[in-house]
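[1] After the sequence you'll find the predicted model.
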Amino acid sequence: MNLTVARLTARGLLGSRRGVLLLIVPVVLLLISVIGRSTSADKHDLAVSVLGQLGLGTLVPILGLVVGTGVIATEIDDGSIVYLLAKPLPRWQIITTKLTVAIGVTWAVAAVPMLAGGLILYGTQDGLAAGYFLGTLVAGAAYSAVFLLLGVVTRHAVVAGLAYALVWESLVGNYVSGAKTLSIQQWGLSVAKATANAGALDAKVALGVAVPLLIVVTVAATALATVKLAGLTLASDD
């Protein structure tokens, strides 16, 4: 990890309009949690709806998209990536540094508010808050890697990422049984279920399948992003 690259990446990400969005989304989740706590609805079902469907199902992939593409796509689009590539830094170090920043920011704006929201809505009962917290950690890391890869391979990373997050994850992955196995959201939910007390959550993908897939996708996306960035260097040199 290169500290200079990490500092510049974090400054560019948090100092832009993306930074405002990254603050608004978790605040909205916490406000909904506070309002939900004061209602007479069943607190378990409400927590599952807010943390599972809204949080892990919608807000986490969107935040992962904003952060994952934001750490590199903007630099590629405006051409400033050339200055970074001109430095004598291994391409894998650039990618892993940016991914580390992306994962850290995603955890801060997604996982921590999920834990806080869970505690507000349901306390420590059934390990529900801890389950969604851990599920968000692993899903957030995978989303960061996948969307970082999109930021390297296409100039339409945000559009492609939204299509994946909203169409595949939220629509196809939730309602088509065979597609659930290939959904980062469902993998995160499987980890959440394993952490919470038995019966507190329902996951469609077995933990023994979800964990290896999370690892494979995260590592593969990181490796491919490194290869593609190296190719971008060669194209610049031409």
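    Yep, it's here.

[2] make it CA atoms for all contacts and neighbour counts henceforth
    Will do.

[3] Tell me who's in contact with the closest residue to residue 122 other than its chain neighbours.
    Once flanking residues are discounted, residue 122 sits nearest to residue 43: 6.2 Å by CA to CA, 6 or more residues apart in numbering. By CA atoms under 8 Å, 6 or more residues apart in numbering, the residues touching residue 43 are 37, 121-122.

[4] a markdown table please, covering those and showing secondary structure and neighbour count.
    Formatted as a markdown table, the contacts of residue 43 follow (DSSP: H, G, I helix; E, B strand; the rest coil; neighbours: other CA atoms under 10 Å):
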| residue | secondary structure | neighbour count |
| --- | --- | --- |
| 37 | helix | 18 |
| 121 | helix | 26 |
| 122 | helix | 22 |
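
[5] Which stretches in the protein count as helices?
    3-14, 17-37, 43-47, 60-70, 73-78, 81-85, 91-106, 112-122, 128-153, 157-162, 173-175, 184-195, 207-237 (DSSP state H).

[6] where's the residue nearest to residue 218 when sequence neighbours are not counted relative to residue 101, distance?
    Nearest residue to residue 218 in three dimensions, chain neighbours excluded: residue 142, at 5.0 Å (CA to CA, 6+ apart). From residue 142 across to residue 101, the span is 13 Å (CA to CA, to the nearest Å).

[7] Between the two, point out the one with more neighbours.
    More crowded of residue 142 and residue 101, by other CA atoms under 10 Å: residue 142, with 29 against 23.

[8] Quick check, that one in contact with residue 216.
    No. Between residue 142 and residue 216 there is no contact under CA atoms under 8 Å: 9.3 Å.

[9] JSON lines for the helices of the chain, including distance to residue 201?
    As requested, the helices of the chain are exported to JSON lines (distance: least, CA to CA, whole Å):
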{"stretch": "helix 3-14", "distance to residue 201": "34"}
{"stretch": "helix 17-37", "distance to residue 201": "18"}
{"stretch": "helix 43-47", "distance to residue 201": "10"}
{"stretch": "helix 60-70", "distance to residue 201": "18"}
{"stretch": "helix 73-78", "distance to residue 201": "36"}
{"stretch": "helix 81-85", "distance to residue 201": "43"}
{"stretch": "helix 91-106", "distance to residue 201": "23"}
{"stretch": "helix 112-122", "distance to residue 201": "13"}
{"stretch": "helix 128-153", "distance to residue 201": "8"}
{"stretch": "helix 157-162", "distance to residue 201": "27"}
{"stretch": "helix 173-175", "distance to residue 201": "15"}
{"stretch": "helix 184-195", "distance to residue 201": "5"}
{"stretch": "helix 207-237", "distance to residue 201": "13"}
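
[10] want to compare, so here's the second one:
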Amino acid sequence: MYDPTVARLTYRALLGRRRALILFSLPVLLIVIASLVRGFTGVDDQVAADVLGGFALATMVPLIGVIAGTGAIGPEIDDGSVVYLLSKPIKRPTIIVTKLIVAIAVTMAFSAIPTFVAGLILNGNGQQVAIAYTIAALVASVAYAALFLLLGTVSKHAVVFGLVYALVWETLFGSLVAGARTLSVQQWSLAVAERVARGDLVSSDVGLPVAVVLLTGVTVLATWYAGQKLRSLTLAGEE
């Protein structure tokens, strides 16, 4: 269920000059913000949790997930170049799983590592805040990559829909509407992080068992459905 050639092509597409610039800019911005906040406020556990929760997890991680998830397959479908890949003797579920693995790896690398570094800058991992949010970023990366990879297979406007979900649903509605928070990858990942952090600096509106089930279910279902959509694409001459 993993093809090295597909993985290499996907990495090359995701880490091209334009996408790489965006991917690098968000972590750099987080590090800059963390450094400025540390300089102005000193070591403050609550401030560290606010910065990591408010920017890293709520904004940076889903945006990177949009770039990596939709970029792993969406452009190939949009410009028609996916037909060359589909013409190869590679099972279509293998293509989806391989692209998902690459999207997860890229999302994790560009979100979890900067989150940990920012946490160390902010409060030196006091109260396990840096590790807790790093784990949240890792967990969220999997679900986001699967969701946005699915969007890339079903819509030509995957980036737009992904941004709406990331910025409107997760960030805006997730912070204002209690019911929306329970249907949020961010809250599910926070439920995992809550078990790691000390005190009440990290909290979630969703219990851990429910969060694990939802994270797993969304990832599996999104991957399965993306595979089904790719199966439905036909090449000229196929019956």
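    Sure thing, it's come through. From a predicted model like this one, the values you see are computed outputs, not experimental measurements.

[11] What is the nearest of the contacts of residue 43 of the first structure to residue 2 of the first structure?
    residue 121 (39.4 Å; CA to CA).

[12] Identify the residues contacting the aligned residue in the second structure for that closest one.
    Using TM-score structural alignment, the equivalent of residue 121 of the first structure in the second structure is residue 122. Contacts for residue 122 of the second structure (CA under 8 Å, 6+ apart) come out as 34-35, 37-38, 42-45, 47-48.

[13] Excluding chain neighbours, what is closest to residue 77 of the first structure?
    residue 155 (6.7 Å).

[14] Look at the one you found and say how many residues are nearby.
    Counted with other CA under 10 Å, residue 155 of the first structure comes out at 15.

[15] now residue 177 of the second structure
    Residue 177 of the second structure: 11 neighbours (other CA under 10 Å).

[16] Equivalent analysis for residue 153 of the first structure, please.
    Quick note: residue 153 of the first structure (other CA under 10 Å) scores 17 neighbours.

[17] from what I can see it touches residue 230, true?
    No. Contact criterion CA under 8 Å: residue 153 of the first structure and residue 230 do not qualify, at 11.3 Å.

[18] Quickly note the distance from residue 215 of the second structure to residue 174 of the second structure.
    Computed as CA to CA, the residue 215 of the second structure to residue 174 of the second structure distance reads 17 Å.

[19] Which one's more surrounded, these two?
    residue 174 (22 against 19).

[20] In contact with the more buried one, which residues are there?
    With the criterion set at CA under 8 Å, 6+ apart, residue 174 of the second structure makes contact with 180-181, 184.

[21] mind running it again at 7 Å?
    For residue 174 of the second structure, the contact set (CA atoms under 7 Å, 6 or more residues apart in numbering) comprises 180-181.

[22] Aligned to it, what sits in the first structure?
    Residue 174 of the second structure maps onto residue 173 in the first structure, by TM-score structural alignment.

[23] Relative to residue 225 of the first structure, how far out is the residue nearest to residue 218 of the first structure?
    13 Å.

[24] I'd say residue 128 of the first structure and residue 194 touch.
    No. Contact between residue 128 of the first structure and residue 194 fails when scored by CA atoms under 7 Å: they sit 10.3 Å apart.

[25] Name the residue in those two with the higher neighbour count.
    Neighbour totals were compared for residue 128 of the first structure and residue 194, and residue 128 leads with 26 against 20 (other CA under 10 Å).

[26] who's in contact with the more buried one?
    118, 196, 200.

[27] which of those tops the neighbour count?
    Result: residue 118 is most packed of the contacts of residue 128 of the first structure (other CA under 10 Å), 27 neighbours.

[28] Count the residues that sit near residue 14 of the second structure.
    23.

[29] Now do the same for it: its match in the first structure.
    Per TM-score structural alignment, residue 14 of the second structure is aligned with residue 13.

[30] Verify the stated contact: that match with residue 19.
    Yes. At 6.2 Å, residue 13 of the first structure counts as touching residue 19 under the criterion of CA under 7 Å.

[31] Quick check: the gap between the match of residue 121 of the first structure and residue 38 of the second structure.
    From residue 122 of the second structure across to residue 38 of the second structure, the span is 5 Å (CA to CA).

[32] and what of residue 154 of the second structure?
    Distance from residue 154 of the second structure to residue 38 of the second structure, by CA to CA: 43 Å.

[33] roughly how far apart are the closest residue in space to residue 223 of the first structure that isn't next to it in sequence and residue 228 of the first structure?
    In space, residue 223 of the first structure comes closest to residue 92 once its chain neighbours are excluded; the distance is 7.8 Å by CA to CA, 6+ apart. Relative to residue 228 of the first structure, residue 92 of the first structure is positioned 10 Å away (CA to CA).

[34] Also residue 148 of the first structure?
    11 Å.

[35] quick one: stretch 19-29 of the first structure to the second structure mean distance?
    Compared with the second structure after fitting, stretch 19-29 of the first structure deviates on average by 0.7 Å (mean CA distance after the TM-score superposition for the first structure).

[36] Quick check: the aligned residue for residue 62 of the second structure in the first structure?
    So, by TM-score structural alignment, residue 62 of the second structure is matched to residue 61.

[37] Ok, residue 193 of the second structure next?
    Checking with TM-score structural alignment, residue 193 of the second structure has residue 192 as its match.

[38] and the nearest residue to residue 206 of the first structure once chain neighbours are set aside, what is it in contact with?
    Using CA to CA, 6+ apart and skipping residues adjacent in sequence, the residue nearest residue 206 of the first structure is residue 190, 6.4 Å away. Neighbouring residues of residue 190 of the first structure by CA under 7 Å, 6+ apart: 203, 205-207, 210.

[39] Could you rank these by neighbour count and give me the top one?
    Using other CA under 10 Å as the neighbour test, the contacts of residue 190 of the first structure are led by residue 210, with 22 neighbours.

[40] need the contact list for that residue.
    187, 190.

[41] count of neighbours near residue 87 of the first structure?
    Using other CA under 10 Å: residue 87 of the first structure sits among 9 other residues.

[42] so how far is residue 93 of the first structure from it?
    Residue 87 of the first structure is 12 Å from residue 93 of the first structure, by CA to CA.
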